[in-house]
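Novice: sequence below, structure please.
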Amino acid sequence: MPQRRSLRIAPNSASRLLRCGQTTSCRECGNPVECYLRADDRLVQLHPHELPVAEVPESCRWHVSRGIAHPAGDGTSWCRLAHALLCPARTAPMAVPHFSGLRRSLALHTRRLLDAGVLAPSAAPAGSPPPGEAVCRPARPVVQLLYVHYLASRPVDEIQCVAQTQRRTRCAAGVLGPGALHGVWTLMPVSAHHGQLALPSDVMAVYSLSALPYQEQLRWRAQRCEQHAAATAAGDLTVADWEPFDPLRHHEHIRTRLPSQGRRPGGRAPRQARS
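Specialist: From the prediction side, this is the model:
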């Protein structure tokens, strides 16, 4: 008999959202995934189905307990697997030969989505932005909210509201709506914690919302559109995408130039630019 696992509501949650797997689709390959919180409050995407532990190397096993994902087995004959090991849009890691058949079936589904026009093709491997995007439009920008740096999961203008609509679907509106106040792109120092290794750069581009009113920053932190920010009765359909920014762990997302369409005369990029 499968082990019974309970769910719980996050103690600091302002909504009725349970700490369980939130079903969504991978932005890179279009295949379904389940997003879980880890014990350190980071998000991880897991393959939606369990696999026999005999088919999964010990270092690749995950299990979910009380709505929290843990990178280890739980002693049962079944385990979960991180989607990153199977994603056909990414370079296959060394452990992937164990899952070549499953990876091929996901690649076939991705091809069908591309042929149907549902998924936009990507010319570059996942994790490597197209030429110029690292300068003009960070795929995962660093955002300053309430004087805390967060790493967004997608470009600023694509951050989607997490509220549940009356039809029990996720709101399709963006947090940065047509009438919303914009933040400001600015260069800020990269500060490492005491004892950490030296970072490859001294400054980084940050989308700062610190000049916005306090309530507006709370709306961004809750990841709600302007309409659902006032609708307190509407629950969240998924967890917010914000991930606390760590300059050492997220060093590949640090951009040392401000987003811009080009350089000013004289060859220098502007110090600030509005989105």
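
Novice: going forward, measure contacts and count neighbours with C-alpha atoms only.
Specialist: Noted.

Novice: how much space separates the residue nearest to residue 122 when sequence neighbours are not counted from residue 85?
Specialist: Using CA to CA, 6 or more residues apart in numbering and skipping the chain neighbours, the partner closest in space to residue 122 is residue 28 (7.7 Å). Going from residue 28 to residue 85 by CA to CA, to the nearest Å gives 13 Å.

Novice: now do the same for the spatially most central residue of the chain: helix, strand or coil?
Specialist: Nearest residue to the geometric centre of the chain (CA atoms, centre = their mean): residue 153, 3.2 Å. Following DSSP: H, G, I helix; E, B strand; the rest coil, the label given to residue 153 is coil.

Novice: show me what contacts it?
Specialist: Residue 153 makes contacts with 139, 140, 141, 159, 241, 242, 243, as judged by CA atoms under 8 Å, 6 or more residues apart in numbering.

Novice: please, which helix or strand holds the second one?
Specialist: Spelled out, that is residue 140. Using DSSP states H and E, residue 140 sits in no helix or strand.

Novice: how many neighbours does it have?
Specialist: Residue 140 has 21 neighbours, counted by other CA atoms under 10 Å.

Novice: my read is that it contacts residue 154, right?
Specialist: Yes. Residue 140 is within contact range of residue 154, at 5.0 Å (criterion: CA atoms under 8 Å).

Novice: before we move on, the earlier item: gap between the residue nearest to the centre of the chain and residue 161?
Specialist: Look at residue 153 and residue 161: by CA to CA, they are 13 Å apart.

Novice: which residues in the stretch 1-150 of the chain form strands?
Specialist: Ranges of strands within the stretch 1-150 of the chain are 22-25, 32-38, 43-46, 51-52, 61-65, 68-70, 78-81, 142-145, 148-151, based on DSSP state E, counting those that start in this stretch.

Novice: all helices of the chain, in order?
Specialist: Counting by DSSP state H, the chain has helices at residues 100-115, 133-136, 214-222, 226-229.

Novice: so which of these is the most surrounded?
Specialist: helix 226-229 (a mean of 18; mean count of other CA atoms under 10 Å).

Novice: which residues are contacting that one?
Specialist: Residues contacting helix 226-229 (CA under 8 Å, 6+ apart): 163, 175, 177, 180, 219, 234.

Novice: nearest residue to the second one in space, ignoring adjacent ones along the chain?
Specialist: Counting by CA to CA, 6+ apart, residue 175 lies nearest to residue 225, which is 4.4 Å off, once chain neighbours are set aside.

Novice: and this one, please, so the two structures can be compared:
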Amino acid sequence: MLAGSFARMRSTPPSSARRWDGSPVTVPPRRSLRVACDGTSRLLRCGQVGRCRDCGNRIEWYHRSTEQSVRLHPHELPSARVPAACRWHVSSGIAHPAEDGSGWCRVPHAAVCPAREASRVPPQLVGLRRALAVNTRRLIDAGAFTPPARPADGPVEGRAACRPARPIVQMLYVRYLAAHPVDEIQCVTQTRRRHRCPSPLLAPGTPAGIWRLIPATAAAGQLALPAEVMAVYDLTTLPYAEQMRWRAQHCPQHAATPTAADLAVADWTPFDPLHHGEHIHTRLPAPARHHRPVGRSREVGRP
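Specialist: The predicted structure follows:
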């Protein structure tokens, strides 16, 4: 055998950058899922970042296996320090109300929100709630956050009933809990300047819904609530395209532009009368009472 053959057959460990056959090893760098600053959409991420409208602290919106979204605290916590009922985990961009077996978990923001009563907060999460309360005070002192106005105490039947801060809206025969008054619900589309569209959904010249007093019953198969009726902003009388515009939370201008990207998640929360009882009002809003036709004191319709 020739000497050159021994030179080619000698046992030499390959270089760290090449495989045993001499081909180069290319390891693609790990990259986290991010959205480019000049992208046309901001909803390509798994969780939509926002701020709580009650306390001003940062939250992350995640989709669930059901239609309803959930607000989670943006940081993970040790599972041993969180009650089992408050443990959540995120898998493939979907939030699940359980732990995944690891030592870390997520918690819903409602469990630690400083705007909620302290008696509802689990003892293990009191420290986190206190830290968020301090941050809320800093935001208020810096002028970066203004807490929503609370209804004044008095013998008059709730002033908030004259203009619900979070009205119940019925469209496509489904009831939703809005995040703002009807005339303040804002479009979620992104403008050309890459800001959120300031136009309201209830724009001049567009058909409006009707405030009705409908039976305050629970979901199918559940018992009725103590209240007899509740005020609902009914959109089911509008055309189907108009109801879809409200469901997508687009102003009339952007509803006619299907290529426009969304900058935020729609604020609709599926209404549950057993969990959202504090937002049920038994009186029609003031404009509906002042401007209603004679002989139609109130409308009681089917849900």
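
Novice: in structure 2, what sits opposite the residue nearest to residue 122 of structure 1 in the alignment?
Specialist: Using TM-score structural alignment, the partner of residue 28 of structure 1 in structure 2 is residue 54.

Novice: swap in residue 242 of structure 1?
Specialist: Correspondence of residue 242 of structure 1 to structure 2, assessed by TM-score structural alignment: residue 268.

Novice: number of residues surrounding the residue nearest to that match when sequence neighbours are not counted?
Specialist: Closest residue in space to residue 268 of structure 2, ignoring its immediate chain neighbours: residue 178 at 5.3 Å, by CA to CA, 6+ apart. Residues lying near residue 178 of structure 2 (other CA under 10 Å) number 20.

Novice: ok, residue 231 of structure 1 next?
Specialist: Residue 231 of structure 1 sits with 11 neighbouring residues when counted by other CA under 10 Å.

Novice: which one in structure 2 is aligned with it?
Specialist: Taking TM-score structural alignment, the alignment pairs residue 231 of structure 1 with residue 257 from structure 2.

Novice: quick one: that match from residue 250 of structure 2, how far?
Specialist: Separation of residue 257 of structure 2 from residue 250 of structure 2 (CA to CA) stands at 10 Å.

Novice: so who does residue 172 of structure 2 touch?
Specialist: 235, 236, 240, 243, 244 are the contacts of residue 172 of structure 2 under CA under 8 Å, 6+ apart.

Novice: and of those residues, the nearest to residue 195 of structure 2?
Specialist: Among these, residue 244 lies closest to residue 195 of structure 2 (CA to CA), at 22.8 Å.

Novice: where's residue 179 of structure 1 relative to residue 226 of structure 1, distance?
Specialist: From residue 179 of structure 1 to residue 226 of structure 1 the distance is 9 Å (CA to CA).

Novice: scratch that, residue 249 of structure 1
Specialist: Distance, residue 249 of structure 1 to residue 226 of structure 1, by CA to CA: 32 Å.

Novice: what does residue 30 of structure 1 give?
Specialist: From residue 30 of structure 1 to residue 226 of structure 1 the distance is 28 Å (CA to CA).

Novice: please apply the same query to residue 205 of structure 1.
Specialist: Residue 205 of structure 1 is 26 Å from residue 226 of structure 1, where distance means CA to CA.

Novice: ok, now which ones touch the closest residue to residue 250 of structure 2 other than its chain neighbours?
Specialist: Leaving out its chain neighbours, the residue that sits closest to residue 250 of structure 2 by CA to CA, 6+ apart is residue 187, at 4.8 Å. Contact partners of residue 187 of structure 2, counting by CA under 8 Å, 6+ apart, are 196, 197, 198, 199, 200, 201, 249, 250, 251.

Novice: ditto for residue 43 of structure 2
Specialist: 262, 263, 264, 265.

Novice: surely the second one meets residue 190?
Specialist: Yes. In terms of CA under 8 Å, residue 263 of structure 2 counts as a neighbour of residue 190; the distance is 5.1 Å.

Novice: need the overlap of contacts for these two.
Specialist: By CA under 8 Å, 6+ apart, the residues touching both residue 263 of structure 2 and residue 190 are 41, 196.

Novice: and residue 165 of structure 1, what pairs with it in structure 2?
Specialist: Per TM-score structural alignment, residue 165 of structure 1 is aligned with residue 191.

Novice: tally of neighbours for its match?
Specialist: Using other CA under 10 Å, residue 191 of structure 2 has 16 other residues around it.

Novice: OK, contacts around it?
Specialist: Residue 191 of structure 2 touches residue 197, counting by CA under 8 Å, 6+ apart.

Novice: distance of the counterpart of residue 182 of structure 1 in structure 2 relative to residue 238 of structure 2?
Specialist: Using TM-score structural alignment as the criterion, the counterpart of residue 182 of structure 1 in structure 2 is residue 208. Counting by CA to CA, the separation of residue 208 of structure 2 from residue 238 of structure 2 is 8 Å.

Novice: cool, residue 264 of structure 2 as well?
Specialist: 25 Å.

Novice: now do residue 123 of structure 2
Specialist: Plainly put, residue 123 of structure 2 is 48 Å away from residue 238 of structure 2 if you go by CA to CA.

Novice: residue 297 of structure 2 too?
Specialist: 22 Å.

Novice: between those two, point out the one with more neighbours.
Specialist: Neighbours of residue 297 of structure 2 and residue 238, each counted by other CA under 10 Å, are more numerous for residue 238; the result is 16 against 11.

Novice: residue in structure 1 matching the more buried one?
Specialist: For residue 238 of structure 2, the residue aligned by TM-score structural alignment is residue 212.

Novice: thought that match was touching residue 181?
Specialist: Yes. Taking contacts as CA under 8 Å, residue 212 of structure 1 lies within contact range of residue 181: 7.3 Å.

Novice: doesn't residue 172 make contact with the residue nearest to residue 175 of structure 1?
Specialist: No. Taking contacts as CA under 8 Å, residue 225 of structure 1 lies outside contact range of residue 172: 9.2 Å.
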